[in-house]
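Asker: curious how this folds, go ahead:
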Amino acid sequence: MTTPLPALSFCVIEDTALFLDLARDHYFRLPETANAAFLASLINGVAFAPALHSAGLDQFVSLAPLRAQGGGIHPVEAADLQGCGFSPSLIARALWDQRAIERRLARRGLHTVLSELRSVLCSRHARRPFGAEHAALVKAFEDAGLVRSAVDRCLPRSIALARLMAKSDCACQVIIGVKLRPFAAHCWVQAGHLLLNESVEEAARYKPILIL
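Answerer: Below you'll find the predicted structure:
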C-alpha cells in the first residue's frame, strides 16, 4: 500500500527554506526570523514537530517528520531520441492525455492529482529499461509542443508523460523544482539518470522540492 502523499514539502536553497503547500497549490517562504528558527531546528535535514512549531507552521505539525527534498537526484544526460519518427497517433495521445490532466487539475486540485500519480508510479512492479518504445513516447510529447505550445504547461505535460511511461512499465520520477532568485518553479520527468522532457542545463537551474 502506498504511503499517503504529504500535503507539504520543502527544500533549502542558500539558507532559505522554500515550501510547497500541495493542498493550496501554493509556494511560500518564511519571514527571516521564522526561517532561521526552522533551519536551526532541522535534524539531518528532517523537520520534526518542533521545527514546524518554531516556524509557525502549526497546521502542518501532523505531517511531521518531513525530509528536505533535493538529494539523490543526479541527471546525467538527456534521453536519446535520435531515430524516433514522427507519429501522429502518439502525438494525438500525448495531446489528449495532457488536456485530460489539465482538466483534472482544475477539478480535483494538485494534491489529489499528484497523489493519484504517485500510486500509479508505485504500483508498477515489472520494470523495463528505457528503450525504443519509451523514447517514441517522449518524442511524441516533444512533437506535441509543435501543435500546442508547452510553455507554462510543464506540470500537466510531465504528469501525462509519466503516466504513459509507467503504463509501459518504465520506472520514472516526476520532479518539481524551484529556484530562488528570481523565484520560479518547473517540472520534468526522469528515468534514472536520463532526463526525458528537459535539458540537463535547464534542470540544473532548479532544486527539487517534490520528488514522486
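Asker: only C-alpha atoms for contact and neighbour calcs from this point on.
Answerer: Will do.
Asker: tell me where this structure has helices.
Answerer: For the chain, the helices defined by DSSP state H occupy 32-41, 49-54, 88-108, 110-123, 132-147, 154-167, 200-203.
Asker: and the contacts of the third one?
Answerer: The one in question is helix 88-108. The contact list for helix 88-108 (Cα atoms under 8 Å, 6 or more residues apart in numbering) reads 113, 137, 140, 141, 143, 144, 148, 156, 157, 159, 160, 161.
Asker: make CSV out of those residues and add distance to residue 34.
Answerer: Formatted as CSV, the contacts of helix 88-108 follow (distance: Cα to Cα, whole Å):
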residue, distance to residue 34
113, 31
137, 45
140, 45
141, 42
143, 45
144, 44
148, 43
156, 33
157, 35
159, 33
160, 37
161, 38
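Asker: winner for burial among the helices of the chain?
Answerer: Among these, helix 154-167 has the highest mean neighbour count (mean count of other Cα atoms under 10 Å), at a mean of 22.
Asker: roughly how far apart are the residue sitting nearest the centre point of the chain and residue 61?
Answerer: Per Cα atoms, centre = their mean, the C-alpha nearest to the average position across the chain is that of residue 175, at 2.6 Å. Computed as Cα to Cα, to the nearest Å, the residue 175 to residue 61 distance reads 24 Å.
Asker: before we move on, what about residue 38?
Answerer: Per Cα to Cα, residue 38 is found 13 Å from residue 61.
Asker: this one next, for a side-by-side:
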Amino acid sequence: MQTEPIGEVRIQTRTSLFSGTYRMLCFQSATMAACVVSNHVVFLDLPHDRYFCLEPRKESAALAILRRAAELDTSSSEFGTTQVLRSERFLPVKVEAITASAIDSALPQPPARSVAEALFSNARALIELKFRSLSKSIERVRQGAGTHGPVKGRKNEPLPAILAAHLASHRLLSAHDRCLPLSIGLAKRLRHERHAVDLVIGVRMDPFAAHAWVQQGNVVLNDDLDHVRAFQPILVA
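Answerer: Have a look, this model is predicted:
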C-alpha cells in the first residue's frame, strides 16, 4: 500500500462510514494502527514513528477495509478466511468513551518517596523514547499488561496515591509536549502495582495533532476531560 505523509496530501471531506457506534473504535495490526477521524482514515506507522493519510483516491478502499474488519466477528471462520483482512491484518479494538477525569477528584498528598519514583519512571520513559522506536516502547508497555490484583507478600500502592505522585512530578519535570513519555511512565508504574489501565494515543484533524493519556474504563487519569474528548483513539496498549 503506497502512503503519503500527513501535510503532503490534499484531504477531501466525505461522508463517514464510521459514525455512531464506531466513534470509539480503532484498528491495530502488528506494526500499524488506524482510526477514522473527521471522516478520514489516519494511520500510525509504529516502527517509523509517523502518522499519515492516504491520497483521496485510495482512502475509500481503506475505509472499506476497516469497515469490513469492524463488522466481522473475530472468532468466526469468515474473519479468518477473508482475503482483505488476511492481507491487511487489522483487528478492531473497542475503546470506552471518556466520561470523567480523575484529576477532578480529591487526591492524597503524595510522599516525597513516591514523587521520586514517579520522576524516575517518567525520566526512564523519556530516555527510552529517545533511543528506541515507538514500536519497541509500546511493546514494553504491553508486556506489563499481565495479571492484575494483589501481589503476594506485599500491599499494592493505591492508584490515587500513584496518580497524585505523578501529577506532582510534573511540576519538577515539565509536562509540556511530553504527554507520551509521561503517560508511558504512569501506565508502567500503575501496571507494576497491578492496576488495570490502558495507554491510549489519539489524533485530531484541522489542525492535525496527536495526544497520549492513561485511562481506566471510562475515566481519564492524567488529563482534563474536555481536552481528551477532542481526540479520537488510534492506539490502545
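Asker: what's the TM-score here?
Answerer: The TM-score (TM-score structural alignment, normalised by the length of structure 1) is 0.82; 195 aligned residues with a Cα RMSD of 2.6 Å.
Asker: re the thing from before, spatially, which two of the contacts of helix 88-108 of structure 1 are the most separated?
Answerer: Farthest-apart pair in these is 113 and 143; separation 24.6 Å (Cα to Cα).
Asker: which non-adjacent residue is nearest residue 204 of structure 2?
Answerer: Closest residue to residue 204 of structure 2 apart from its sequence neighbours, by Cα to Cα, 6 or more residues apart in numbering: residue 231 at 5.1 Å.
Asker: burial count for that neighbour?
Answerer: Neighbours of residue 231 of structure 2 under the rule other Cα atoms under 10 Å: 18.
Asker: and which of the contacts of helix 88-108 of structure 1 is nearest residue 25 of structure 1?
Answerer: Taking Cα to Cα as the measure, residue 25 of structure 1 lies nearest residue 113 of the contacts of helix 88-108 of structure 1, at 11.3 Å.
Asker: tell me which residue of structure 2 lines up with the closest one.
Answerer: Matched by TM-score structural alignment, residue 113 of structure 1 corresponds to residue 137 in structure 2.
Asker: contacting residues for its match?
Answerer: Applying Cα under 8 Å, 6+ apart, the residues near residue 137 of structure 2 are 128, 129.
Asker: do residue 76 of structure 1 as well
Answerer: Residue 76 of structure 1 neighbours (Cα under 8 Å, 6+ apart): 193, 194, 195, 200.
Asker: can you tell me the residue that sits opposite it in structure 2?
Answerer: Using TM-score structural alignment as the criterion, the counterpart of residue 76 of structure 1 in structure 2 is residue 99.
Asker: residue 193 of structure 2 contacts residue 157, correct?
Answerer: Yes - taking contacts as Cα atoms under 8 Å, residue 193 of structure 2 lies within contact range of residue 157: 6.3 Å.
Asker: so what sits against both of these two?
Answerer: Between them, residue 193 of structure 2 and residue 157 share no contacting residue, judged by Cα under 8 Å, 6+ apart.
Asker: want to throw the contacts of residue 76 of structure 1 into TSV with distance to residue 96 of structure 1?
Answerer: Formatted as TSV, the contacts of residue 76 of structure 1 follow (distance: Cα to Cα, whole Å):
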residue	distance to residue 96 of structure 1
193	28
194	25
195	23
200	27
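Asker: pull out the buried residues from the residues you listed.
Answerer: Buried members of these, counted by 16 or more other Cα atoms under 10 Å: 194, 195, 200.
Asker: pull the number of nearby residues for the closest residue to residue 195 of structure 2 other than its chain neighbours.
Answerer: Among residues not flanking residue 195 of structure 2 along the chain, residue 148 sits closest, at 6.0 Å (Cα to Cα, 6+ apart). By the measure other Cα under 10 Å, the count of residues near residue 148 of structure 2 is 14.
Asker: so who does residue 148 of structure 2 touch?
Answerer: Neighbouring residues of residue 148 of structure 2 by Cα under 8 Å, 6+ apart: 191, 194, 195, 196.
Asker: mind listing what the first one touches?
Answerer: What it means is residue 191 of structure 2. Per Cα under 8 Å, 6+ apart, neighbours of residue 191 of structure 2: 144, 145, 148, 197.
Asker: now do 10 Å
Answerer: If you count contacts by Cα atoms under 10 Å, 6 or more residues apart in numbering, residue 191 of structure 2 has them with 141, 142, 143, 144, 145, 146, 147, 148, 149, 159, 197, 198.
Asker: identify the residue of structure 1 aligned to it.
Answerer: In structure 1, the residue matched to residue 191 of structure 2 (TM-score structural alignment) is residue 166.
Asker: what about its match, distance to residue 7 of structure 1?
Answerer: Distance of residue 166 of structure 1 to residue 7 of structure 1, given as Cα to Cα: 23 Å.
Asker: check residue 67 of structure 1 too.
Answerer: 13 Å.
Asker: repeat for residue 24 of structure 1
Answerer: With distances taken as Cα to Cα, residue 24 of structure 1 is found 9 Å from residue 7 of structure 1.
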